[in-house]
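# give me coordinates for this.
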Amino acid sequence: MGDNKAATHPHTLNQFFLWRLVRRTRQVMRLLFFSLLISSLAFIILLLYLKARPLPSPEVYNISTLYDDEGNYLGQLDHNEPRDPVHLNEVPKALINATLAAEDKNFYSHHGFSLSGIARATLANIKAGHVVQGASTITQQLARNLYLTHDRTWTRKLKEAILTAQLELHFSKDEILEMYLNEIYYGHGAYGIGQAAKYYFNKKVQDLNLAECALLAGIPRGPYLYSPYHHLGRAIAREHHILDLMAKNRMITAEAAREAKKQTLTFAPRTHPKQMKAEYFRDYIVQTLVTRYGLDEATVRHGGLKIYTTLNAQMQQAAEQSVSRYTKKVDGLQSALISVDPHTGEIKAMVGGKDYSSSQFNRAFARRQPGSSFKPILYLSALENGFTPLTRIMSKPTAFLFHGQEYRPSNFRGHYANRPITLREAIARSDNIYAVSTLMKIGLQKEIDMARRLGIRATLKPTPSLALGSYAVTPFEMAEAYATIASGGIHHPLTGIKKVLDPFGRPLVQEESKPVRVASPAHAFVLTKLMESVFSPGGTGGRVHQIFSRAAAGKTGTTDWDGWLSGFTPDLETTVWVGYDHDKELPHDQAHLSQYIWADYMKQATRFQPAKIFPIPQGVTSVYVDLDTGYVATPECRHTRLEYFVKGTEPTEVCPVHRTKTGSSPEQPSLLKRVLDWLKSF
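Down below sits the predicted model:
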């Protein structure tokens, strides 16, 4: 008992537990020591292995190539131009510091990986809820650009880590930075700072000033987004941000940063070596792959990609010829043309201006007032809300009350019918009073809703002038809207890409159209038949019929600054805009050039397509009507027309003015007369 009491004495227990704690601590320390020793040896062996292992030769891929809608070679995306290498001692200190401030301020203190950068980027991305900031060091970027593709896989990240370590082991920091500056992509086909200095400022690298250095250092983060030729304001804002970073990191003084911000940058005129045609379309493809699909621009341009497009080479040539033919003699006049297959949404031709070498701005994406070419959107909504081709509204000077104020639209040159006119007449004559009256009757929001359904994304406001196309849209949007009408109410998002393959034939992008029905085929067809009148004698687009005689529907639009024609055959939709880039009014005779361009292009583009008429869908019926009274025509009626209606909206009452002499029910004209009347409509 005495021994047991001694064994359980508190002092003895404390000694026992202390002894066990010391023993356990020694074991843990020995384990940690051996683990650290083994890890250190393994790390040293890995470093020795990586040091002894030669770096692989950089993968040099071909320039990315484009193919047309039939898979035929279309051209290279960029021209092959050799690098203009520079030594680091030729690079201004300001450019080195600007690059470090923009991309990797701790470059000279880390060993290829920046833990603080990773932590900072992680916090920023978590806070934003998505990736807004990267953590790649200059060495990592160099490894990626020299040896790897830009796909976001764990395998690629592991390879990048290994190659980054090898670069740090094989080269000094100055050598890595020199390679980086000679390799990185600065946009517009300029690889390396030597080419970039020449391209943007027509200078040698050593002659760049502080402001120029800061601007160039900001471009590699997003060569398209920060291009001074595409987005000057954004490029200058990034330049100023980099100057602030340089001052914050004590690379320059705050005063030097302020002075550099005040400097006006003078950019060199852009040079464009002879390349493939369809330059505006090519730029659109690059922008789409970068902004929509998230590919790196350097990879898009110089990654050996095979880009299969929707462009039709013959149609593109016809589009360029037509635009040039009618605009080249008018100084300063510009034009845009976009042509699409309404059944798929595939872009077949795109022209963004009459001379790419003098202006690379793609006017297919310029926001301009569409004028009366916007009216079919209104009238499709009206047909859905009770209107028929025979709905009559008085055409005379009219004041509309809106939010307590009067709105007084007017017709072109003050021409009014001064009588009730039908919807068909209103479309053919482009009557503004009819359009605003229609909008006020059906409700302003309905036209906006229809515009959205058809593919218009521009800002639209519920005001009476909406009926007259007062809110700016792009030719691209108008082509998408009209193509939806042409397809019988099925909306296909416009696309210029079918698929993209990497250098090894693996798919990077596979375009899959997702069509959505947004209007009934019956309403779309009735509107189409009404729009045919625009190209008939007396219609605002009557000039078209002098050149192009196939079945077609469309609508003209004219403002003080813009001339439009959007129209389609059963298989091809085309939108044409003409005007001036700056605030210069467009004479009325020049506005008509949009019609000649459209007709000339469509004549060439459809010459290998079979002639078709618009197929009549289910839910449509045709009735001969008396144009004077709007009733069902009798043989005694002198002015008749075969008119199409959505079933259930057609007139059923016989003309009371021209009843048959016998008083019996009238017979509709014979099939032969119907065919003859149909032929007369062309």
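# okay, CA-based contacts and neighbour counts for the rest of this
Noted.
# contact partners of the host helix or strand of A214?
Using DSSP states H and E, A214 sits within helix 210-218. Helix 210-218 is touched from outside by 94-95, 98-99, 102, 186, 196-197, 226, 235-236, 238-240, 242-243, 260-261, 263, 265, with contacts defined as CA atoms under 8 Å, 6 or more residues apart in numbering.
# taking those, please make a PyMOL selection of just the buried ones.
Selection of buried members from those for PyMOL, criterion 16 or more other CA atoms under 10 Å:
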select buried, resi 94+95+98+99+102+186+196+197+226+235+236+238+239+240+242+243+260+261
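# in stretch 350-361, what's buried?
Applying 16+ other CA under 10 Å to stretch 350-361 flags M350, V351, G352, G353, K354, D355, Y356, Q360, F361 as buried.
# between the residues you listed, which is closest to K159?
The shortest approach to K159 among these belongs to Q360, at 38.7 Å (CA to CA).
# hmm, back to that, from the buried residues of stretch 350-361, which land in strands?
Under the assignment DSSP state E, the buried residues of stretch 350-361 contribute M350, V351 to strands.
# show me what secondary structure element comes after the strand or helix carrying Q287.
For Q287, the element it lies in under DSSP H and E is helix 279-291. Scanning forward in sequence from helix 279-291 by DSSP H and E, the next helix or strand is helix 297-302.
# ok, then the element right after that following helix?
strand 306-309.
# what's that following strand packed up against?
Where contact means 3 or more CA pairs under 8 Å, 6 or more residues apart in numbering; DSSP states H and E, strand 306-309 is packed against strand 65-67, strand 497-501.
# contacts for it next, please.
For strand 306-309, the external contacting residues (CA under 8 Å, 6+ apart) are 64-69, 71, 496-503.
# between the helices and strands packed on strand 306-309, which one is closest to Y147.
That would be strand 497-501 among the helices and strands packed on strand 306-309, by CA to CA, at 18.3 Å.
# buried residues in the helix or strand following that closest one, which are they?
Downstream of strand 497-501, the next assigned helix or strand under DSSP H and E is strand 507-510. In terms of neighbour count (16+ other CA under 10 Å), strand 507-510 has its buried residues at V509.
# what of stretch 421-441?
Of the residues in stretch 421-441, 421-440 count as buried by neighbour count, 16+ other CA under 10 Å.
# end to end, how far does that stretch reach?
Using CA to CA, to the nearest Å, one end of stretch 421-441 lies 16 Å from the other.
# residue nearest the centroid of this protein?
T288 (5.9 Å; CA atoms, centre = their mean).
# this one as well, want them side by side:
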Amino acid sequence: MTDGMDRHTSTQPIPPMTPAFGRWWRRMRFLLRWASFCLVVAMGLSFLTVLYLKSKPLPPPDIGITTKILDVRGRAIDQWDQGEHRDYIPLQELPQPLIQATLAAEDRQFYEHHGFSPRGILRAAWVNLRDGRVSQGASTITQQLARNLYLTHDRTWSRKWKEAVYTSQLELHFDKNEILEMYLNKIYYGHGAYGAERAARAYFGKSARHLTLAESAVLAGIPRGPRWYSPLDNPKRAKQRQAAILDAMTQQGMIPARAAEQAKNEHLVYATPPKPGPARAPWFRDAVLHEAVSRFGLDEALVRNGGLRIHTTLDLAVQQWAERAMERNLATQPDLEGALVSIDPHTGHIKAMVGGRNYQRSQFNRVFAKRQPGSTFKPVVYLAALERGLTPATRFESKPTAFTHDGKTYRPTNYHGRYADRLISMGEAIATSDNVYAVHTHLTIGEEEAVRMARRLGIQSPLNPVPSLALGTSDVSPLEMVQVYATLAAGGVHHPPTAILRIEAPDGRILAQSKPQGESVLSPGEAFVMTHMLEGVFQPGGTANRVGQILHRPVAGKTGSTDWDSWLSGFTPELATTVWLGYDQHRELPRGTSRLTHQIWGTFMRDALANVKPHRFPVPHGVVRVKIDPQSGMVAGADCPRSVTAYFMEGTQPRQTCSLHRHEPTDNKQTPWWWEWIKKWWSG
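As a prediction, this is how the structure comes out:
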């Protein structure tokens, strides 16, 4: 038994390992050790690479969305972009068929891979080999986005390496939906349309939000070759591409086969892509950019390419009348330049702006240029005088006069040497633009008073407080002058001019908004008293009487002329406008330039206010109306041959009745014939 069991459990000796097998075994163990080491190193390097790429910030995505500038009624003025016309749209607002069609056409495993698709590469290689041409791309959506955001399209190894790096970073820094949203807003669809929203409008005349399945499949097929698959240029190829995408969507279970067949048979109506036209109101558009950056502190790149919607104060209809008035009246003056700015006096909103006669020739905006305003500055002096106790009945002599100031003699002259050679009132001096009266007033109240008043009315340019300041010898801009007259139209309330109502981000957030900033700088009474005197400028005998023949409504303002500049600043209760004409090189103006200025101002105001009911300037509380004798400046009596209506701040009006024209009884007064007959009859 024992022997049997021993025989059963005994083991045979293991044959010794052959030398060849030993060498093989040692080699395998060595290779396994090295493979394990390399695998660990590779995993470590991969981990470090991921950490590095995750920590390294990506350059800001350069999608460059089109910024739109709109007028006060929402009409498009212009747009800014980098040549890529694009309207950003969030992924959640895009129709599901467009998203599915894009994935079926460009990257079927988009939500499965991490930026690179080996299966996609193999499939594309097989399809291209089978078709004998490159009919399917191997790049994923993430790779295409990396290339379009950060790289050129050259075929170099360095570019391919950078593309791989950026692709990995995109996958690490953004989730899949964010990447797809950027792609659908960045990709080029042909005919100048970038992004799905602009493409939908270009091809179908509608927002991408409202695309059908059939339209979505056509649109999704275009980015592979915008010229090759454009339904406008190659409708047959576009239709074939649409069918292939619909079949792919069916195979992947995105849509039922019946829906695909219906989409294939749907009749599509295509739009004509709009051709970009010339900019509307280009000087105003430039002013909008400046205001957005300087006043609201927005970055210029954001304003130009951030997909903003800038709602402005401009009224394109009013702007059209301004451009037409300027163009028609300067047609025969080849080098004469001009500027026009018009604002709502009750808000400061700029309604029209023309900075020259040809933007293509000169982008310089003369609305901001500094020139001598001439007599348009005089109301500033007279407003200061009203505050210092002078009245519309205050009289100075209109005759050649020498004034002494700081030991120097100053001799102002009237236009063409015309003087009344008598005492005249402030109202008459304004209507006839008497220079001697203006200097008398300026020196009577003190030169600094006019400077202080100018600052309150919106003039910030340097002003030299000398006698000639009363005649407008310090340079100011048309935008500053229009504020002076707008303040009068608003009853003494100054509103800083603004071009922007609000600025919206692509998602609708308000980035900036204008707020009312009206400040009372004059009493309503003083503003009205000055306004009434300025109405005389447009009446017979006034320097702008020809405008009264064009514009049949209450209007006030002042003309101004120097050898180099021609001005007219004026207002109605609804609109304040300044027009300037001159040469950029400060050449002397030809005769008759003032007529052109008046014609431009008058025709513009007539047309701009054609649909606005005329209103009189309201008489505020605290103002009294008096009939005065222009010769004496006192209350007109029954014997005065002529009287004029003047308004005064209550308490400053003249109270003494004129006695210059009162008839006194005389000794040689003749007895009526009938009285002589009665006396003879009575005496017998």
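# what's the TM-score for these two chains?
Here the TM-score for the pair of chains, by TM-score structural alignment, normalised by the length of the first structure, is 0.62; 450 aligned residues with a CA RMSD of 3.3 Å.
# ok, the contacts of strand 306-309 of the first structure vs T299 of the first structure, which is closest?
S64 (8.3 Å).
# tell me who's in contact with that closest one.
Residues in contact with S64 of the first structure (CA under 8 Å, 6+ apart) are Q76, L77, D78, V300, R301, H302, G303, G304, L305, K306, I307.
# which of those has the largest number of neighbours?
Counting neighbours by other CA atoms under 10 Å, I307 leads those with 28 neighbours.
# for the second structure, longest helix please?
helix 19-55 (DSSP state H).
# okay, strands next: where are they in the stretch 151-300 of the second structure?
Counting by DSSP state E, counting those that start in this stretch, the stretch 151-300 of the second structure has strands at residues 193-194.
# can you show me the helices along it?
Assigned by DSSP state H, counting those that start in this stretch, the helices in the stretch 151-300 of the second structure fall at 157-173, 176-186, 195-204, 213-221, 235-251, 257-265, 282-294, 300-305.
# of those helices, which is nearest N545 of the second structure?
Across the helices of the stretch 151-300 of the second structure (criterion: CA to CA), the nearest stretch is helix 282-294, sitting at 30.8 Å.
# and the closest one against the first structure, how far off on average?
By mean CA distance after the TM-score superposition for the first structure, the fitted helix 282-294 of the second structure averages 0.8 Å away from its aligned residues in the first structure.
# where in the first structure does that helix fall?
Under TM-score structural alignment, the alignment places helix 282-294 of the second structure onto residues 279-291 of the first structure.
# need the residues that contact the matching stretch.
So stretch 279-291 of the first structure is in contact with 77, 224, 295-297, 300-301, 349-352, 356, 360, 362, 496-497, going by CA under 8 Å, 6+ apart.
# which among the residues you listed gets closest to A161 of the first structure?
For these, the nearest to A161 of the first structure is D296 (19.3 Å; CA to CA).
# in space, what's closest to M426 of the second structure - neighbours in sequence excluded?
Among residues not flanking M426 of the second structure along the chain, P392 sits closest, at 4.9 Å (CA to CA, 6 or more residues apart in numbering).
# now do the contacts for that neighbour.
Contacts of P392 of the second structure (CA under 8 Å, 6+ apart): S425, M426, G427, V529, M533, A646, Y647, F648.
# quick check, L311 of the first structure in a strand?
No. Counting by DSSP: H, G, I helix; E, B strand; the rest coil, L311 of the first structure is not part of a strand but coil.
# check which helix or strand covers the nearest residue to it once chain neighbours are set aside.
The shortest distance from L311 of the first structure to any non-neighbouring residue, by CA to CA, 6+ apart, is to K348 (4.3 Å). Element membership for K348 of the first structure, per DSSP H and E: strand 346-351.
# average distance between that strand and the second structure?
Strand 346-351 of the first structure differs from its equivalent in the second structure by a mean of 0.3 Å after superposition (mean CA distance after the TM-score superposition for the first structure).
# how near is the counterpart of N358 of the second structure in the first structure to Y601 of the first structure?
Counting by TM-score structural alignment, N358 of the second structure corresponds to D355 in the first structure. Distance from D355 of the first structure to Y601 of the first structure, counting by CA to CA: 17 Å.
# rewinding a little: narrow the contacts of P392 of the second structure to those in strands?
Reading strands off the contacts of P392 of the second structure with DSSP E, I get S425, A646, Y647, F648.
# which strands and helices lie in contact with the strand holding K348 of the first structure?
Using 3+ CA pairs under 8 Å, 6+ apart: strand 346-351 of the first structure touches helix 279-291, helix 313-327, strand 334-341.
# for these, give me CSV that also has distance to P651 of the first structure.
Output for those, formatted as CSV (distance: least, CA to CA, whole Å):
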stretch, distance to P651 of the first structure
helix 279-291, 48
helix 313-327, 43
strand 334-341, 35
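# tell me which of those is the most buried.
Mean neighbour count, computed with mean count of other CA atoms under 10 Å, is highest for strand 334-341 among these, reaching a mean of 27.
# and that strand, which stretch of the second structure?
So strand 334-341 of the first structure is aligned with residues 337-344, judged by TM-score structural alignment.
# quick one: contacts of the matching stretch?
Applying CA under 8 Å, 6+ apart, the external contacts of stretch 337-344 of the second structure come out as 322, 326, 349-357, 365-367, 478-479, 482, 486, 497, 574-584.
# need the buried ones from these selected in ChimeraX.
A single ChimeraX command selects the buried members of the contacts of stretch 337-344 of the second structure (16+ other CA under 10 Å):
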select :322,326,349,350,351,352,353,354,355,356,357,365,366,367,478,479,482,486,497,574,575,576,577,578,579,580,581,582
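# that older thread, how much space separates the residue nearest to M426 of the second structure from F528 of the second structure?
12 Å.
# same question for Y419 of the second structure.
Separation of Y419 of the second structure from F528 of the second structure (CA to CA): 28 Å.
# circling back: how about residues contacting the strand holding K348 of the first structure?
Contact with strand 346-351 of the first structure is made by 278, 280-281, 310-313, 315-316, 319-320, 323, 335-341, 362-364, 494-497, as judged by CA under 8 Å, 6+ apart.
# show me the helices in the stretch 451-600 of the second structure, by range?
Assigned by DSSP H, counting those that start in this stretch, the stretch 451-600 of the second structure shows helices spanning 478-489, 524-535, 545-548, 593-608.
# so which of the buried residues of stretch 421-441 of the first structure are in strands?
I421.
# and G386 of the first structure? What does it align with in the second structure?
Aligned counterpart of G386 of the first structure in the second structure: G389 (TM-score structural alignment).
# switch the ones in strands among the contacts of P392 of the second structure over to a markdown table; also include distance to L122 of the second structure.
Below are those laid out as a markdown table (distance: CA to CA, whole Å):
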| residue | distance to L122 of the second structure |
| --- | --- |
| S425 | 97 |
| A646 | 94 |
| Y647 | 93 |
| F648 | 93 |
